[in-house]
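Asks: kindly generate the corresponding structure for this input.
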Amino acid sequence: MATIKEKFIGGMRQIANQAMILTTNSNKTSIANSKDLRGVTLSSCVSLAVKPYPMLQFNLMKPSFTSNVLHSNQPHRIALHSLPPTEKSTKLAKLFSKGANIQPIINSTWDQIESSKNKLKTLFDELDKKEKLINKEKTKIPEIKHLVTPFEPFTLLQKEDYGFYDNEVPFLTNSNVVFICETIPKLQFRVGDHEIWCVKVIDVLHPLVDKNDDKIDGGLLYCNKDFHSLNKTCI
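Replies: Coordinates of the predicted model:
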């Protein structure tokens, strides 16, 4: 008989959510080093309020290097991205969802990754080889102790894949909408193995929008362990 946890997970898999990515800079004084740039794919991000100012809410699983960066007595700027439903967006969402668990793989194959024309493709090829080897040998993936080194996803991106807001906050150029936000000190809540964040929206960017095209595609959706697009309107 299924446990309530198993029933809950099965039920939530039937609910589609936006696959959104959070990015930030761990070094407020410089944008020179891509290793300082952090990011994570969010499992939940929703509109919270309009008054007294626009606010969004999201959660982070703990432990998290990204959470460690955001915790401060002063507001910390972040970017929250809604991506178009494309293959490139799917790869970005998968990359930023991996977290520090794959950083050892990145480090061990860095020479090969760095010399390739498409770093992101080379990484996923290496991950695929590792998964096939594990399945062939019928062995389990060795447990990686919690977050030994910070995840450095921007080292795998091309320079044209991202820009900076106000010469500080990294944002992904492959985005329909980018919400530039500031954290609100002491407005975070620990709930179970997650942490809920409420942030203030200070600007909204539209990197991919053509001024002559008002098409709205609904963004990249995640449901039942796969990515989807909003392809029709139900009336």
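
Asks: use CA for all of it now, contacts and neighbours both
Replies: Will do.

Asks: you'd agree Leu205 is up against Val178?
Replies: Yes - between Leu205 and Val178 there is a contact under C-alpha atoms under 8 Å: 4.9 Å.

Asks: look at those two and report which has more neighbours.
Replies: Val178 (24 against 17; other C-alpha atoms under 10 Å).

Asks: downstream neighbour of the strand or helix carrying that one in the secondary structure list?
Replies: If you go by DSSP states H and E, Val178 is part of strand 177-191. Using DSSP H and E, the helix or strand that directly follows strand 177-191 along the chain is strand 194-205.

Asks: flag every buried residue along that following strand.
Replies: Buried residues in strand 194-205, counting neighbours by 16 or more other C-alpha atoms under 10 Å, are found at 195-201, 205.

Asks: looking at this, Lys129 is in a strand?
Replies: No - Lys129 is assigned helix when assessed by DSSP: H, G, I helix; E, B strand; the rest coil, not a strand.

Asks: what number of residues lie near it?
Replies: 12.

Asks: three-state assignment of the most centrally placed residue in the chain?
Replies: Centroid-nearest residue in the chain, with C-alpha atoms, centre = their mean: Thr41, separated by 2.2 Å. On the three-state scheme (three-state DSSP), Thr41 is labelled strand.

Asks: for it, which non-adjacent residue is closest in space?
Replies: Spatial nearest neighbour of Thr41, chain neighbours left out: Ile21 (4.3 Å); criterion: C-alpha to C-alpha, 6 or more residues apart in numbering.

Asks: helices or strands up against the helix or strand hosting that neighbour?
Replies: In the assignment (DSSP H and E), Ile21 maps to strand 20-25. Applying 3 or more C-alpha pairs under 8 Å, 6 or more residues apart in numbering; DSSP states H and E, one finds that strand 20-25 contacts strand 37-42, strand 77-82, helix 87-98, strand 169-172.

Asks: tilt between the second one and strand 194-205?
Replies: Angle, strand 77-82 to strand 194-205, by axes from the mean of the first three to the mean of the last three C-alpha atoms, to 10 degrees: 80 degrees.

Asks: let's see this one next to it:
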Amino acid sequence: MSKRLFVKLQRYGCRRYSHEITQQRFKETMSRISSQAMILTTSNMKGVTLGSVTSLSINPRPMVQFNLQVPSFTSQEIHKMKKFALHLMSPTQHSVNMAKLFSKGAIKGCNDEFVPTRPFDLLVEGKDYLMYDVECRATNPIPTIICEEDAKIDWEKDEALCNDTKVDAKSLSLPILTSAERVIICESIRCFQVGDHEIWVGQVEEICSPDSGRVNEINKEQKTGGLVYFNRQFYKIGNPIV
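Replies: Modelled structure (predicted):
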């Protein structure tokens, strides 16, 4: 068999195999990858644990991105009010308990209708969380974009449009977890629907750290690496590889 024919057979085999990858094999593969476990909270006492938060850009403004499986009561609230808080959690047992608490999805109630879980009902205001006022612009709800390969966004034009729709500002209260190392206050600016998930883009408006029952300015304590999720368990960062 010639070398050229052998290469063709190899490539064809790879293509054929790629179509036979099952959901289970994909899930098993992804379970080998660690991710940062963060907690998102938004208005109306909604919240969820995320493993998909990443830094998106620093210019022209700091932005983050994350994914949400839909349908989601938290997603509905972000669509409506736009503001949310991302919590960087310390690698402690308390953080693990909080992450598990906020990871419980909607449950089926009467008539097979989904009802939201209420994690804040198990927490104490003033101890476990604070209500933090942020400025909220009265704008239209964030639309969901159905992704297309050729879809392009003019970010400068889009930002100008958002500014043009600004109405009287009002105060919106977000629940802030007091045990977080950092809290990133964001405003959602874009949402894309892909399969059974939404990809959210948030513009960072403020970064703070809860301390002694109040939200204060950033302090410079030792970096911990946050709470890491790997293979269905929580971990902390170990020693560096030299």
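
Asks: that older thread, any chance of the buried residues of strand 194-205 of the first structure in CSV, plus distance to Gln112 of the first structure?
Replies: Compiled in CSV, the buried residues of strand 194-205 of the first structure are given as follows (distance: C-alpha to C-alpha, whole Å):
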residue, distance to Gln112 of the first structure
Glu195, 36
Ile196, 38
Trp197, 37
Cys198, 40
Val199, 39
Lys200, 41
Val201, 40
Leu205, 35
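
Asks: the helices and strands packed on strand 20-25 of the first structure: which one's closest to Leu48 of the first structure?
Replies: With C-alpha to C-alpha, the closest approach to Leu48 of the first structure among those belongs to strand 77-82: 14.0 Å.

Asks: quick one: contacts for the residue mapped onto Lys100 of the second structure from the first structure?
Replies: By TM-score structural alignment, Lys100 of the second structure lines up with Lys94 in the first structure. Counting by C-alpha atoms under 8 Å, 6 or more residues apart in numbering, Lys94 of the first structure makes contact with Thr41.

Asks: how far away is Lys94 of the first structure from Ser43 of the first structure?
Replies: 12 Å (C-alpha to C-alpha, to the nearest Å).

Asks: one more: Asn167 of the first structure?
Replies: Here the criterion is C-alpha to C-alpha. By it, Asn167 of the first structure lies 28 Å from Ser43 of the first structure.

Asks: so between the two, which is more surrounded?
Replies: A direct count of neighbours by other C-alpha under 10 Å for Asn167 of the first structure and Ser43 places Ser43 higher, at 16 against 11.

Asks: so what's the closest residue to Gly109 of the second structure other than its chain neighbours up against?
Replies: In this structure, Gly109 of the second structure finds its nearest non-sequential neighbour in Val115, 6.1 Å apart by C-alpha to C-alpha, 6+ apart. Listed by C-alpha under 8 Å, 6+ apart, the contact partners of Val115 of the second structure are 106-109.

Asks: buried only: go through the residues you listed for me.
Replies: Taking 16+ other C-alpha under 10 Å as the criterion, nothing in the contacts of Val115 of the second structure is buried.

Asks: tell me the SS of Leu147 of the first structure?
Replies: Here Leu147 of the first structure is coil, with the state taken from three-state DSSP.

Asks: does Lys136 of the first structure count as helix, strand or coil?
Replies: Going by three-state DSSP: Lys136 of the first structure is helix.

Asks: that one matches what in the second structure?
Replies: Counting by TM-score structural alignment, Lys136 of the first structure has no partner.

Asks: now Lys136 of the first structure: how far from Tyr222 of the first structure?
Replies: Distance of Lys136 of the first structure to Tyr222 of the first structure, given as C-alpha to C-alpha: 29 Å.

Asks: which one of the two has more residues nearby?
Replies: Taking neighbours as other C-alpha under 10 Å, Lys136 of the first structure and Tyr222 compare with Tyr222 leading, 21 against 9.

Asks: residues contacting the aligned partner of the more buried one in the second structure?
Replies: Tyr222 of the first structure maps onto Tyr229 in the second structure, with residues paired by TM-score structural alignment. Applying C-alpha under 8 Å, 6+ apart to Tyr229 of the second structure gives the contacts 34-37, 51, 235.

Asks: please list which of those residues are preserved in the first structure.
Replies: Retained contacts for the contacts of Tyr229 of the second structure in the first structure, judged by both residues aligned by TM-score structural alignment, their matches' C-alpha atoms under 8 Å, are 34-37, 235.

Asks: can you pick the most crowded of those?
Replies: Among those, Ala37 has the most neighbours (other C-alpha under 10 Å), with 25 neighbours.

Asks: translate that residue into the numbering of the first structure.
Replies: If you follow Ala37 of the second structure across to the first structure using TM-score structural alignment, you land on Ala19.

Asks: is it true that that match touches Ser82?
Replies: Yes - the pair Ala19 of the first structure / Ser82 is scored as a contact, 7.1 Å apart, by C-alpha under 8 Å.
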